[in-house]
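> structure, please.
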Amino acid sequence: MARNPGRIRPALGVALVAALVFTACTDGERRDGLRPGAADLADPYAPGAGNGGYDVASYRLAVRYDPATDRLSGRAAITATATTGLSRFNLDLAGLDVSRVTVDGKPTGFARDGDELLVTPSGGRSGGTRFTVEVDYGGVPVARTDGQLGSGGFLHTADGAVALGQPWSAASWFPVNDHPSDKATYDIEATVPDGLAALSNGVPGERTSAGGWTTWRWAERSPMASYLTTLVIGDYRVRTGTHAGKPMVTAVPASLPETGPEAASLARTGEIADFLASRFGPYPFDSYGGVVVTDGRIGYALETQSRPVYGPGFFRGGRPNPNVVAHELAHQWFGNSVALSRWSDIWLNEGFASYAEWLWEEHDGGRTAQRNFELEYAGTDWSRPSVDPGRSRLFGTAVYKRGALAVHALRRTVGDDTFFQILRTWTAQRRDGNATTEDLVALAEQVAGKPLRPLFDAWLVGGTAPALP
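Here you go, the predicted model:
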């Protein structure tokens, strides 16, 4: 996508996306006012992702996976509300076969079109109607090896599997409205051969075994974007405890030393979360944790909600890496609780998480945030914007580091008291919702009591180095 070297552009999403979705939905309108829901939310950073015409409230997933055959079978129960009259609606689902679909308990017609599942309920659904669709499905899940972060989707591993990735992963293992603008709660049951762990998001539930299989249960009661779901299956040492009265679940592959840098890093999860809460406001979820994976195809860490997943590259130095833990935990506020409305604003996730690394490093006795700011400022390519960076640079340095520079410039401009008030107000008012850059600028100006748009323009999208505040 073309860059905008000038001002932060007004919410592309609201008017333009609405028009695109309306155009898509009016195709095939019937006399009763019902029409097919859009098969694409028209986000240019995730073409084909998401669907229009409904809003999901909850997913109930029950999956069974056998690593010996790499086959997954599942049933998904999805409760949603039609936001317009629907003659048909779509779900994203890649690669897997569908054997049965019901809507409100009644078998219904369905078809496949690439990675889309088209569902045609009898009589359609009028706007405002709540409905539940159940999908029985199965097959060998698919992975993608061409992602900007590396491999993602459902990855078969030596001892199990890992479902992970950004901006795409969920549709590789369950039918979903696969865009962060439609958050929902989740109940996840994963049945795996005895002796293997099945780790996912949220609060752990009862674990049961029968006939050589064990079912692990998880519940995430705070709304979650679909790409933040995860399922990690394998031979793990799982530690379950509590922190601040909430469950803490961490897991490290059994093949790694019990006293290795991976376990030592995860052991600081509670301490780091508490520090970040002192800056950002209360921790937003009902559980804590983290999971380390050893598959070399996963060259990243991801802020999967309540339980980040860390790839092996962060621990190759043989020393603990609390900075990456700080980064992924900061996302629990910035990116997870307050989620994106559109992918072009990803700096709202990565800029704040990168800045949290600077805050943590200073707190932990390392370089100050000001020193990190000075070093990063000197080496920044100002021709690359943080907002709307272009699809090929969705995870580029401008998003992460230039975004962090903008955060610190805001701090220098308004002072510490107002700065942290802005952050805590943002995380409180936008908790469990979605937001845009425009929303942040408006909130910052409101709290600070002065215009700040020129500051954000200069530090996020301006083509030359801004003056130091």
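
> going forward, measure contacts between C-alpha atoms and count neighbours the same way
Noted.

> helices of the stretch 201-350 of the chain, residue ranges please.
With helices called from DSSP state H, counting those that start in this stretch, the stretch 201-350 of the chain shows them at 261-266, 269-280, 322-330, 347-363.

> contact partners of the third one?
Just to be clear, that refers to helix 322-330. 265-266, 268-269, 272-273, 276, 301-303, 308, 314, 352-354, 356-357, 360-361 (CA atoms under 8 Å, 6 or more residues apart in numbering).

> change it to 6 Å
265, 303, 353, 357 (CA atoms under 6 Å, 6 or more residues apart in numbering).

> another sequence for comparison is provided below:
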Amino acid sequence: MAWTTALLAVLLSGPVAPVPGAAGIGDPYYPDYGNGGYDVTHYDIRLRYQPSTDELSGTTTIQARATQGLSRFDLDFLLDVRSVVVDGRPARFTRRGDHELVVTPARPLRWGDTMTVRVTYSGMPSTKVGAGFTAWFRTPDGALAAGEPEEAWWWFPSNDHPADKARFDISVAVPDGVEVLSNGTLPRAPFPDGPGWTRWSWHSAHPMATYLAFLAIGQYDVERTRSAGGRPGIHAYSQLLTPELEAAARASVSRTSEIIDWESTVFGPYPFESEGGVVTPPGALPYSLETQTRPTYGTTHFRRGANLGVIVHENAHQWFGDSVSLTRWKDIWLNEGFATYAEWLWSEHTGEASAQQLFDELFDAFPDDDTVWTLPLGDPGVPVITPEIYFRGPMMLQELRVTMGDPAFFRLLKAWPAAHRDRNGDTAQFITLANRIAGRDLGAFFQAWLYTPSKPARVQAHFTGLPVASEAAHSVRSNPSR
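Below is the predicted model:
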């Protein structure tokens, strides 16, 4: 009876007056990231980029739906804006803070209204600083846009938070002879866009978090591939790679289809329409990143030769982080814990150290007062990308495996990405699903491993003495994959 009374009160009170949308989406870690009051369904990004000068210009057209009455709303963006048009009418705009573009449409929006926002802009992305840095990297032959948790600000206006996923079309014109790599598929071959220019147009069929959209512009050897099951792929290798780096990178990235096929047996069907990888110029990208459908790889991971671990890691993210995106940044362990644990499972699959052996060695490697134990995995604070997540995350999952038993645990590994495909998930939902599959309350286990700032008690020990974790610990501490 209470709900009918409340509904009647709303109806009698009349329409709610439009108000400004919030400057942030509500993430306590990054209060001004993302925006309130609307939900984006599609980005159409059409750009022109001149590598020699770092000049970028173009338009982004945003399709969105108002989730409240809106008198104005924010977009996250850094470049110089020439005009904003909302539903065909010029809109007023101004700046607030280092990345907020505040838009006041000619007519307020009602709850549920769809809107089309067209932003025309230009600038030199590498000269723009937001949150104290730039996520646009110039290279000798072009540029890279890849970063986490923010990188969209430098090349397209957006609702920049994983909680608001959308589909993308990304089209970039560059001088003839320059390649452009991005997400999804290339439905048609690059085509002329005026004298001396070529346009590359990429299409993403599945919703994507804004930080997973990427650009790699420069001189690349681009290879089209197809997996044994018919899945299309595109691999690209910078032409600036040294022979040694190129050999190591190709030996690694060329096995992407094999690795995805194996991961599909563990995590369920591959969630996207294409696959691949982009190996960036030497020194251009200080990490590797799980950019959706096509990870971007920094060459630091290939300095010691072929590295299948980073291929396993970034492609595991296609399930954990990309298809199922986090709801708030404090749940970053749902991305990095699973991707690192996938490396452990690959080791086990290939007959090297088992996941239990890796756990035993790593569990004993850190003293009780190490930040691996004192930093709560389920609420690590800012910055969210820290080495501790790469250690405690997979250890927690191995202990969960021991606690649940293999049959239930591996059902969970498939059930989680299936339940949240193309959407978002959080820690509470994961715990609920684990409890259901386990058939019992695992609250004490998750409290100890996710939220208690001390070393948990070992569930079960099978120490083998294999010296595998010390090198892994050094590698991740000095250069984590994202």
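
> now what about the TM-score between them?
Overlay of the two chains. TM-score (TM-score structural alignment, normalised by the length of the first structure): 0.89; 435 aligned residues with a CA RMSD of 1.9 Å.

> ok so, going back, figure out which of the helices of the stretch 201-350 of the first structure is closest to Lys246 of the first structure.
Of all those, it is helix 269-280 that lies closest to Lys246 of the first structure, at 10.4 Å by CA to CA.

> what residues sit buried inside the closest one?
For helix 269-280 of the first structure, burial by neighbour count (16 or more other CA atoms under 10 Å) applies to 269-270, 272-274, 276-277, 280.

> on that earlier part again, which pair of the contacts of helix 322-330 of the first structure spans the longest distance?
Longest span within those, CA to CA: Ser265 and Ala353, 17.2 Å.

> looking at these two, which one has more neighbours?
Neighbour totals were compared for Ser265 of the first structure and Ala353, and Ala353 leads with 27 against 19 (other CA atoms under 10 Å).

> ok, that one - contacts?
So Ala353 of the first structure contacts 327, 330-331 (CA under 6 Å, 6+ apart).

> closest to Gly124 of the first structure out of those?
Distances from Gly124 of the first structure to these, taken by CA to CA, are shortest for His331, at 38.6 Å.

> which residue in the second structure lines up with that closest one?
His331 of the first structure maps onto His317 in the second structure, with residues paired by TM-score structural alignment.

> likewise Trp347 of the first structure?
Using TM-score structural alignment, Trp347 of the first structure lines up with Trp333 in the second structure.

> and the gap between that match and Val278 of the second structure?
25 Å (CA to CA, to the nearest Å).

> these two - which one has more neighbours?
Trp333 (29 against 25).

> measure the more buried one to Pro269 of the second structure for me?
22 Å.

> swap in Tyr211 of the second structure?
Per CA to CA, Tyr211 of the second structure is found 23 Å from Pro269 of the second structure.

> again with Lys165 of the second structure
Using CA to CA, Lys165 of the second structure is found at 21 Å from Pro269 of the second structure.

> check Ser52 of the second structure too.
Going from Ser52 of the second structure to Pro269 of the second structure by CA to CA gives 42 Å.

> which residue is the nearest non-sequential neighbour of the residue nearest to the spatial centre of the first structure?
Taking CA atoms, centre = their mean, the centroid of the first structure lies closest to Leu228, which sits 3.4 Å from it. Nearest residue to Leu228 of the first structure, sequence neighbours excluded (CA to CA, 6 or more residues apart in numbering): Thr304, at 4.3 Å.

> which residue in the second structure lines up with that neighbour?
Checking TM-score structural alignment: Thr304 of the first structure goes with Thr291.
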